[in-house]
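A.B. asks: take this sequence and fold it.
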Amino acid sequence: MPNIGQAKVPAIVAFDRKELALILAVYGRKVGQGEWRDYAMDFLRERAVFSIYARMSERPLFIVEKTPRMRNKQGQYTVTNQQGRILKRGHDIALVLRVLDPQLAVVS
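C.D. replies: Alright, predicted model coming up:
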């Protein structure tokens, strides 16, 4: 018998542990260099968002986004700048994050 009184909870998109570790590694290096100071994470129905701020301001400096519905198209990961321009898009988050920290080497 179905539960009539309970509404179905919508699924949300989130970064998994490995993805978050890669993002936080880049973020930690940039904080150590004094370039970034704050971040915010949003887990929505169709995408997960990691926003990076240089200081406490209204607009993020960069946005790292995971959109699973784009997985079979151009890639589910994107990095966008403050003006909304996509700097990098792809299927591998480690490669996409290199746009934020170019001297970082990718290790497989």
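
A.B. asks: all contacts plus neighbour counts: C-alpha atoms, from now on.
C.D. replies: Will do.

A.B. asks: what's the helix or strand for Gly75?
C.D. replies: Under the criterion DSSP states H and E, no helix or strand holds Gly75.

A.B. asks: that one contacts Lys88, correct?
C.D. replies: No. If you go by Cα atoms under 8 Å, Gly75 and Lys88 don't touch, sitting 9.9 Å apart.

A.B. asks: another sequence for comparison is provided below:
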Amino acid sequence: MTDQPDLMRGEPRHQGQTTDVVVDLHEYKKAKNPPPVTFQRRELDQIFKVYGRMVGEGEWRDYAIDHTKERAVFAVFKRAGEVPLYRIEKNPRLTHKQGAYSVVNASGIVLKRGHELAQVLKVFDKVLKLVQT
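C.D. replies: Here you go, the predicted structure:
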């Protein structure tokens, strides 16, 4: 995209402008300033579904999202001034190995890792217990 208006059919370009620019995809990926890793809309929908349920249960109260060059992190807090209780991470470098998604607790222990976010988020599902009266 450029700042200049679109040309009408047959209208010549100004001098000094090139008409064809080819960018090698491998060079673009290895650029010094690659774009940060981000959560896609569907991923955020899945995360916020779990987040909303846990807020309703009084377990969580705050969150933070961080996008870096290596990973995207959704951190969950009980109180805003504390260390995050959990981090939901997306690391594309691990896609072909253990899976891009993981849930890490406050101690840094990976609770669950996988290729699909929905499966990884099941770590937050409550297990029903049998109560005898």
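
A.B. asks: ok, and for the lengthiest helix in the first structure, which residues are buried?
C.D. replies: Looking across the first structure with DSSP state H, the single longest helix is helix 17-32. Applying a neighbour-count criterion of 16 or more other Cα atoms under 10 Å, one finds 23, 26-27, 30 buried in helix 17-32 of the first structure.

A.B. asks: can I get the residues you listed in JSON lines including distance to Val64 of the first structure?
C.D. replies: Compiled in JSON lines, the buried residues of helix 17-32 of the first structure are given as follows (distance: Cα to Cα, whole Å):
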{"residue": "Ile23", "distance to Val64 of the first structure": "8"}
{"residue": "Val26", "distance to Val64 of the first structure": "11"}
{"residue": "Tyr27", "distance to Val64 of the first structure": "11"}
{"residue": "Lys30", "distance to Val64 of the first structure": "15"}
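
A.B. asks: looking at the residues you listed, which is nearest Arg59 of the first structure?
C.D. replies: Ranked by distance to Arg59 of the first structure (Cα to Cα), the buried residues of helix 17-32 of the first structure are led by Tyr27 at 16.9 Å.

A.B. asks: just give the nearest non-adjacent residue to the closest one, would you?
C.D. replies: Leaving out its chain neighbours, the residue that sits closest to Tyr27 of the first structure by Cα to Cα, 6 or more residues apart in numbering is Trp36, at 7.4 Å.

A.B. asks: list the contacts of the residue nearest the centre of the second structure.
C.D. replies: Geometric centre of the second structure, nearest residue: Phe39, 2.6 Å, by Cα atoms, centre = their mean. Phe39 of the second structure makes contacts with 72, 90, as judged by Cα atoms under 8 Å, 6 or more residues apart in numbering.

A.B. asks: I'd like the distance between it and Val127 of the second structure.
C.D. replies: Using Cα to Cα, to the nearest Å, Phe39 of the second structure is found at 28 Å from Val127 of the second structure.

A.B. asks: circling back to that earlier point, measure the residue nearest to the centre of the second structure to Glu116 of the second structure for me?
C.D. replies: Relative to Glu116 of the second structure, Phe39 of the second structure is positioned 13 Å away (Cα to Cα).

A.B. asks: which bit of the second structure covers stretch 90-99 of the first structure?
C.D. replies: Following TM-score structural alignment, the aligned partner range for stretch 90-99 of the first structure in the second structure is 114-123.
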